[in-house]
Each structure stands twice: as structure tokens, then as C-alpha cells.
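K.L.:
Need coordinates for the following:
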Amino acid sequence: MKNIPNIITCSRIILSIILFFTEPFHLPFYIMYIISGFSDMIDGYIARKTKAASILGAKLDSIADLTMTVVIFIKLYPIVDIPRLIFIWIVIILILRLLSMSIVFIKYHTFGIIHTFANKGSGIILFCFPIFYPFINTSILTYSICALATLSAVEELLIHLTSKELNINQKSIFHI
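P.N.:
Predicted structure coming up:
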């Protein structure tokens, strides 16, 4: 029972890899995508309810999130018309994220992405992108995603720069 959350998280990594081989915006893509998103919601919930939450589980969750994000970006970038400014903004966000990961590795000798409210919020809005893409103006979606992703990336960077220890379950910079 204690391994179920980690099994669900690992299944998300596998589903994300399978998602790489599906055609975007078609039924198999949406099925895999929504199952992956659902698994992201339930793994942590089950871990907390069964008192099976662990450092390994939190790290696996971050790896699964990162895997899914990279796969979706690779699949959608050639299809979605992203304005140059948005592309530059995405690169800046990626640099901030890589800087945060580097600081974590240098300070704590491990991999870690903090599960802040802002990170969760940007993850949710990013998750919604492929679902709403056919129905909503791309600029509105991309600017909204980039704004929240920038906020969450800066918050995480500030947390890493000011914290004495790594707490991947820290909810915000105001909960130090």
C-alpha cells in the first residue's frame, strides 16, 4: 500500500513517454494526457492519506512533472504558433528554473523542485493549454501561462537563495 503513490507517479512518467508518440490534439493524445494529469492529482493525495509521503515520492513527482512538460513542449512547439516574444519569455523561465535546480544541487547535493502554490498553479494552467488551445486565443493562453510561470520560477529561486535547508513541500516564500 505504501508504494501505490510512487507506482502512480512512475506510471505518469511512462504515460508521458507514450504521449510523445501520439499525434497532438487527437483522441489518443487527449486520453493519455488527461490520465497523466489525473495521476498527478491523485498520487500526492493518496500518499498523504495513507501516510506514505516520502522524499523519494516528492522527487519522482517532480521528475514526472518535468518529463510531461518537456514532452508536451516538444510535441506542441512545432504545431502551435508561438509569438517570438513568448518564445523568449519561455527561454527566460527555463533559465530561471535551471538556475534554481543548479542552486539546489550546489547547496544540498540533490535534485529538488519545491511544491509551492505558485508552482502548482502554473502547472495547472500549463496542463490546461492543450485542452483549451482549440477554443481560446493562443496569445491569452501563453501570456497567462508565462506570467504565472515567471512568478513561480522567481519565487522558487528566491526560496532557494534564502533557505538554509531544502523543503520541497514549502507552500510559498511566505511560509519560511
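K.L.:
Only C-alpha atoms from now on, for both contacts and neighbour counts.
P.N.:
Fine.
K.L.:
mind checking which helix or strand the residue nearest the centre of the chain is in?
P.N.:
For the chain, the residue nearest the mean C-alpha position is Asp65 (4.1 Å; Cα atoms, centre = their mean). Element membership for Asp65, per DSSP states H and E: helix 55-76.
K.L.:
and that helix, what other elements does it pack with?
P.N.:
Packing partners of helix 55-76 (3 or more Cα pairs under 8 Å, 6 or more residues apart in numbering; DSSP states H and E): helix 4-19.
K.L.:
Sequence B follows; please return its structure for comparison with A:
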Amino acid sequence: MRNRLPSLLTAARFPLALGLLAAEVSTRFLALYLLCCLTDVLDGLAARRLNACSAFGARLDSAADLAVTAVLVWRLWPLAAPDPWLTLWICVAAAVRLAAALAARLRFGRFGFLHTWGNKCTGVLLALYPFALVLTGSRWTLVIVLIAASLSSLEELVIECRAEQWAPDRRGLWEKR
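P.N.:
Coordinates of the predicted model:
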């Protein structure tokens, strides 16, 4: 049972995502989203602590993250009501991130993302974004997230194009491998 705990925490994000889909965007929505964030943090900690890391767990985690992200975009996009320039910026940042993953696939046979400090900071900002949007209603929080996402995407693309081997735990462009 202990070795299943990380996967159970990860799998809990799927019904939580459905709850986000059904909930009005309010404090209940934010409470469910907070549970999604907590399970995302705790599943990785539990996997490492229990020595239960696995390829299946990593794929399940990515699928759960994608499910929650898709629901957030679906539910929060109308509230953010970004202008066309912000929409274009989002698409360009996502395209650069995808190009980095494709570069890793072509060069090293692995489709994946790096765990750089830039990506971690972007992840934290993305995690905080729904709270900032719902509580303040300001679109400026999206601009801050987009700046971080753009810089970390570019960094990852440069790393993947210059790297000599696949190194998913590389901390940043400055780190030699």
C-alpha cells in the first residue's frame, strides 16, 4: 500500500479536475484547486521518500497535470478575457516550449521537459495564477506568468539544442553538463 500512495495521490487529481469543471469559480473552486496543487506536490515527495518512483507514475503525473490545466484553461479563460496580443503571446510561449520538447525527442529520443529553476518558478507562478485572477480579477498577473513562461521556454529550447546528452534535472542554462 505504501508504494501505491504516490499514484493514489496523483490519481486523485482526476476527480478533483472534474470537480473544478463543475464548481462555480469562487472560493469552492479555489479550495478544489488547492487540493489539486497539494496532491501534485505530495505525490512527488511521497514517491521519492518511499522509493516508489516509476515511469508509470511520471506519466500518470503528467496526465493529471494536463487534465487540471485543461480544466483551468476552460474555466478561467473567459474570466481572464485576454486581448489578442496576450493570446498570441500564450501561443508563442507554448510553441517554444513544445519546440524544446521536440528537440529533446529528435536529439535524444525522449519527449520531455527539463526541471530547470526557470521551469520551477514558472510552475509556481502558474499554480498561483488562478488565485490571483479570482481574488483580484487583474489581467496583469497573466503578463507576469507569461514573462516567466517565455524566458523559461527559451532557456529550455537553448539547452536542448546545445546539450550533448539528455539531462532532465539540469538546473539552468549556466550549468555545465
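K.L.:
so where do the strands sit in structure 2?
P.N.:
Secondary structure of structure 2 by DSSP state E: no strands are present.
K.L.:
Show me the helices in it, by range?
P.N.:
5-11, 13-22, 27-49, 55-80, 84-108, 117-136, 140-162 (DSSP state H).
K.L.:
between the ones you listed, which one is nearest to Gly172 of structure 2?
P.N.:
helix 117-136 (6.2 Å; Cα to Cα).
K.L.:
and the closest one with helix 140-162, angle?
P.N.:
Orientation note: helix 117-136 of structure 2 sits at an angle of 160 degrees relative to helix 140-162 (axes from the mean of the first three to the mean of the last three Cα atoms, to 10 degrees).
K.L.:
mind listing what's buried in helix 117-136 of structure 2?
P.N.:
Judged by neighbour count using 16 or more other Cα atoms under 10 Å, the buried positions of helix 117-136 of structure 2 are 118-119, 122, 125-127, 129-134.
K.L.:
Kindly reformat those as a markdown table containing distance to Trp140 of structure 2.
P.N.:
Shown next, in a markdown table, are the buried residues of helix 117-136 of structure 2 (distance: Cα to Cα, whole Å):
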| residue | distance to Trp140 of structure 2 |
| --- | --- |
| Gly118 | 20 |
| Asn119 | 20 |
| Thr122 | 15 |
| Leu125 | 12 |
| Leu126 | 13 |
| Ala127 | 15 |
| Tyr129 | 10 |
| Pro130 | 12 |
| Phe131 | 13 |
| Ala132 | 10 |
| Leu133 | 9 |
| Val134 | 13 |
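K.L.:
before we move on, back to that, look up how far Ile176 of structure 1 lies from the residue nearest to the centre of structure 1.
P.N.:
Counting by Cα to Cα, to the nearest Å, the gap from Asp65 of structure 1 to Ile176 of structure 1 is 24 Å.
K.L.:
now the helices of structure 2 in TSV, with distance to Asp169 of structure 2?
P.N.:
Below are the helices of structure 2 laid out as TSV (distance: least, Cα to Cα, whole Å):
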stretch	distance to Asp169 of structure 2
helix 5-11	20
helix 13-22	24
helix 27-49	14
helix 55-80	14
helix 84-108	13
helix 117-136	10
helix 140-162	12
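K.L.:
Arg171 of structure 2 is nearest to which of the ones you listed?
P.N.:
helix 117-136 (5.5 Å).
K.L.:
Tell me roughly how far the closest one lies from structure 1 on average.
P.N.:
With mean Cα distance after the TM-score superposition for structure 1, helix 117-136 of structure 2 departs from structure 1 by a mean of 1.7 Å once superposed.
K.L.:
Report the distance from that helix to the chain centre.
P.N.:
10 Å (Cα atoms, centre = their mean, to the nearest Å).
K.L.:
That'll do, ta.
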